[in-house]
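Visitor: Provided below for reference: sequence and predicted model.
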Amino acid sequence: MVVMKYGIIGAGAMGYRYGVMLQENAGVEVDFIDTWEPNVTKVREQGGVSVARDHENRRIVPINIYYPEEYAGHPDVWIVFKKQMQLADEIKRDSEAGIFHEDQYVFSAMNGMGHFEKIAEYFPASHIVCGTAMIATRLDGPANVDFMGAENSEQMHMARYNNEKPDEKVQGIFDDFTAAKLGPVIADEWKGMCMSKVVFNAVTNTLCTMFEMQMGQFIEYDGVRAMSEQLFNEAFDACERAGIHLIETRQQETDSVITVSKAYKYHYPSMYQDFSKGRPTEVDYINGYIAKIGREHDYVCRTHEFVVHEVHMAEMMRKYHQPQANVADPSKTEVEA
């Protein structure tokens, strides 16, 4: 059995989720690397990160957190959770700080697409593990996180960037994720696995953001299934032309919009959380990425291209009015990282 140490790059909602669950449930050693000063300062002031699950049983979980330049540890595996727009600068800073080593592996389950190409500038393909996560987590402020969903409800997929079967180290990561109760499933091929999550987010994240609504409000509209099918059909058509085979069918993706939205009734998707806080959204890495694949293979995803413009227009409108607050249930504002 391989005993490994983990380093989390990006102590945000999902970084905390993975790191704390690995530390507490799998009993492995975890270090956190972050560059957001209020976050690092708060952790050090309160002696750890404040963690709740579904707004209950809040407690301080002691953790080790460092700026890249002060870190002298040597994890076996890095786990990367940064926003797409921040990743290139973050990973460059980490590399210049000298914290990457030839023997290390790296795992990431970020939203959107494009991050593995950036990671591959610093790690060989055989050391990169791609992931997706259907895990909702809320970051209320520096060092203050809320895990959404009942225990053992976490679901994720993972596959090697070179699409080979797990070696000893990848198997060790899978075993640790299983012990951490993150619900991992091994997939045979990374691109179809990741694109299955991207096309899902291209419906729920994007539409909920444009109309500033929770997923439960979203599926109250009778036309949601038809809207979902239109976006999914374009995405699947583009992927098929590119030779990308998703791990779910068109019907399964459409059905999942309804079932997941019901399960997370009060959930504002991650894109809306960025939007509501005045940050750039990741729409270019989600709907925009689907449209890019289409254009590269002589297929125009007209709806996705239009939706990208709509989200950017909504971002522009924030200078005229503030995004709305949670109007359905002020006590529950579930947020995916």
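Guide: Received it, and whenever you're ready, just let me know what you need.
Visitor: contacts and neighbour counts: CA atoms only from here.
Guide: Will do.
Visitor: does Cys130 belong to a helix, a strand or coil?
Guide: Assigned by DSSP: H, G, I helix; E, B strand; the rest coil, the conformation of Cys130 is strand.
Visitor: just checking, it touches Ala109?
Guide: Yes - with contact defined as Cα atoms under 8 Å, Cys130 and Ala109 form a contacting pair (6.4 Å).
Visitor: next, count neighbours for Phe200.
Guide: 21 (other Cα atoms under 10 Å).
Visitor: element containing it?
Guide: According to DSSP states H and E, Phe200 maps onto helix 190-210.
Visitor: likewise Arg138?
Guide: Here Arg138 sits within strand 137-141, counting by DSSP H and E.
Visitor: tell me which helix or strand comes right after that strand.
Guide: Assigned by DSSP H and E, the successor of strand 137-141 is strand 144-147.
Visitor: summarise which helices and strands that following strand is packed against.
Guide: Counting contacts by 3 or more Cα pairs under 8 Å, 6 or more residues apart in numbering; DSSP states H and E, strand 144-147 is packed against helix 13-21, strand 49-53, strand 137-141.
Visitor: got JSON lines for these, with distance to Thr281 too?
Guide: Below are those laid out as JSON lines (distance: least, Cα to Cα, whole Å):
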{"stretch": "helix 13-21", "distance to Thr281": "16"}
{"stretch": "strand 49-53", "distance to Thr281": "25"}
{"stretch": "strand 137-141", "distance to Thr281": "16"}
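Visitor: and Asp31, which of those is closest to it?
Guide: Asp31 lies closest to helix 13-21 among these, at 7.9 Å (Cα to Cα).
Visitor: contacts for the closest one?
Guide: Applying Cα atoms under 8 Å, 6 or more residues apart in numbering, the contact partners of helix 13-21 are 6, 8-9, 30-32, 61, 79-81, 137-139, 145-147, 180-182, 336-337.
Visitor: got another one to weigh against that:
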Amino acid sequence: MKKIAIAGAGAMGSRIGSQLKKAGYDVTLIDFWDEHVQAINDRGLEIQTETDTYHIDIPACKPEDAEARYDLIIILTKAMHSEVMLQTLLDRGAIYEDTAILTLMNGLGHDERFAQIIPTTQVFLAVTVWTAGLRGPGQILLEGTGRIDLQRADGENDARTEAIVEMFNHAHLNAYISDNVIQTVWEKATLNSVLNPLCTILDKTIFEFSSYPDARQQIEPIIDEIIAVAKAKGIQLNAQTLIQKIESTYPKNAQGLHYPSMHQDLYRGRLTEIDYLNGQISAYGREFGIPTPNNDMLLHLIHQLEMTHVKG
């Protein structure tokens, strides 16, 4: 794959884009944020790690200014902006019949939404445990390690799958071809649908939330609804496995000291991705006639908080 675009060049997009660029690939960062794009073009992308701070020269543009045709486009916008990004790039001629569109976004239903714009055979789903932070326009913080699991959305693999994995591994992103990425997506979405809204509503870190002695009783009804909805869609989830994944994040030396991304978005005055997490569970529940009162309530509570904290 000769030309790569990172569509949504926030913290994670800039991490992946910078590692691919350092590995020698032709990468362009694409983002809606004017100041971010301008800073990257003026000064390069500033990267701070545990031991160093340096700049990397990498081109950036807004989606409406994209001029090239890309072989791979990695979608890492906020979920609510992804379809506009994809449609804009399609209208600009940046996407052709062999372009692979890989989404690393949180949430559910992205493959279904993207299929309304491009063929499913061009859509790849991926899940990552890499982390990154955005310090300001053109500035990111990189810590820790991670991996990426991916698969074509229809479950088939082709030459592009192998090429993406080889490229990611050349860039030290630790990529693997999944044999059931849909299940992995749902498992991560379950974790996010539990911890993101609860920590946001309660204004607590993950560790602070876990310190409540009845935290497990609090999360189990949410998980049970997600399992029921997933089963209706032909996806088998295991309650104990999900609980273990969630509780493994509680310790301070894991993710316990962190506020989830939804908390960060809300208290920085940004809309959250609740509609693509608990909101999507609720929507699937209505479709299949499955009650989801706990997920419904979390959805409404977050939207109530957005009315207070998000201006404009």
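Guide: In hand now; what should we look at? Since the model is a prediction, treat every value here as computed from it, not as a measurement.
Visitor: TM between them?
Guide: The TM-score (TM-score structural alignment, normalised by the length of the second structure) is 0.92; 309 aligned residues with a Cα RMSD of 2.0 Å.
Visitor: thinking again about what came up before, quick one: contacts of the next helix or strand after the helix holding Phe200 of the first structure?
Guide: Using DSSP H and E, the next helix or strand after helix 190-210 of the first structure towards the C-terminus is helix 215-218. For helix 215-218 of the first structure, the surrounding residues in contact (Cα under 8 Å, 6+ apart) are Thr204, Cys208, Val224, Ser261, Lys262, Tyr264, Lys265, Tyr266, His267, Tyr268, Pro269.
Visitor: counterpart of helix 215-218 of the first structure in the second structure, which residues?
Guide: Using TM-score structural alignment, helix 215-218 of the first structure lines up with residues 206-209 of the second structure.
Visitor: list the buried residues for that stretch?
Guide: Residues of stretch 206-209 of the second structure classed as buried under the neighbour-count rule (16 or more other Cα atoms under 10 Å) are Ile206, Phe207, Glu208, Phe209.
Visitor: check contacts around the nearest residue to the second one once chain neighbours are set aside.
Guide: On the basis of Cα to Cα, 6 or more residues apart in numbering, the spatially nearest residue to Phe207 of the second structure that is not a chain neighbour turns out to be Gly256, at 4.1 Å. By Cα under 8 Å, 6+ apart, Gly256 of the second structure lies in contact with Thr205, Ile206, Phe207, Glu208, Thr249, Tyr250.
Visitor: picking that back up, could you look over the helices and strands packed on strand 144-147 of the first structure and pick the most buried one?
Guide: Among these, helix 13-21 has the highest mean neighbour count (mean count of other Cα atoms under 10 Å), at a mean of 23.
Visitor: in the second structure, what residues pair with that one?
Guide: Helix 13-21 of the first structure corresponds to residues 11-19 of the second structure when matched by TM-score structural alignment.
Visitor: can you check stretch 124-137 of the first structure too?
Guide: Counting by TM-score structural alignment, stretch 124-137 of the first structure falls onto residues 119-132 of the second structure.
Visitor: ok, residues contacting that stretch?
Guide: 11-12, 15, 97-105, 111, 114-115, 140-154, 181-182, 184-185, 188.
Visitor: mind doing that once more with 6 Å?
Guide: With contacts defined as Cα atoms under 6 Å, 6 or more residues apart in numbering, stretch 119-132 of the second structure is touched by 11-12, 100-104, 141-142, 145-153.
Visitor: now do the SS call for the spatially most central residue of the second structure.
Guide: Nearest to the mean C-alpha position of the second structure, counting by Cα atoms, centre = their mean, stands Met105 at 2.3 Å. Secondary structure, three-state DSSP: Met105 of the second structure is coil.
Visitor: what residues are up against it?
Guide: Contacts of Met105 of the second structure were listed using Cα under 6 Å, 6+ apart, and they are Leu76.
Visitor: per the alignment, it corresponds to what in the first structure?
Guide: Under TM-score structural alignment, Met105 of the second structure pairs with Met110 in the first structure.
Visitor: Asp42 of the second structure too?
Guide: In the first structure, the residue paired with Asp42 of the second structure is Glu45, using TM-score structural alignment.
Visitor: A helix includes that match, no?
Guide: Yes - according to three-state DSSP, Glu45 of the first structure belongs to a helix.
Visitor: and it, how many neighbours?
Guide: Neighbourhood size, Glu45 of the first structure [other Cα under 10 Å]: 11.
Visitor: tell me who's in contact with the residue nearest to Ala143 of the first structure when sequence neighbours are not counted.
Guide: Residue nearest to Ala143 of the first structure in three dimensions, not counting chain neighbours: Val49, with 4.7 Å by Cα to Cα, 6+ apart. If a contact means Cα under 6 Å, 6+ apart, then Val49 of the first structure has Val43, Ile60, Val61, Ala143 as its contacts.
Visitor: okay, these in JSON lines with neighbour count and distance to Ile244 of the first structure next?
Guide: Shown next, in JSON lines, are the contacts of Val49 of the first structure (neighbours: other Cα atoms under 10 Å; distance: Cα to Cα, whole Å):
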{"residue": "Val43", "neighbour count": "21", "distance to Ile244 of the first structure": "42"}
{"residue": "Ile60", "neighbour count": "15", "distance to Ile244 of the first structure": "43"}
{"residue": "Val61", "neighbour count": "15", "distance to Ile244 of the first structure": "41"}
{"residue": "Ala143", "neighbour count": "25", "distance to Ile244 of the first structure": "38"}
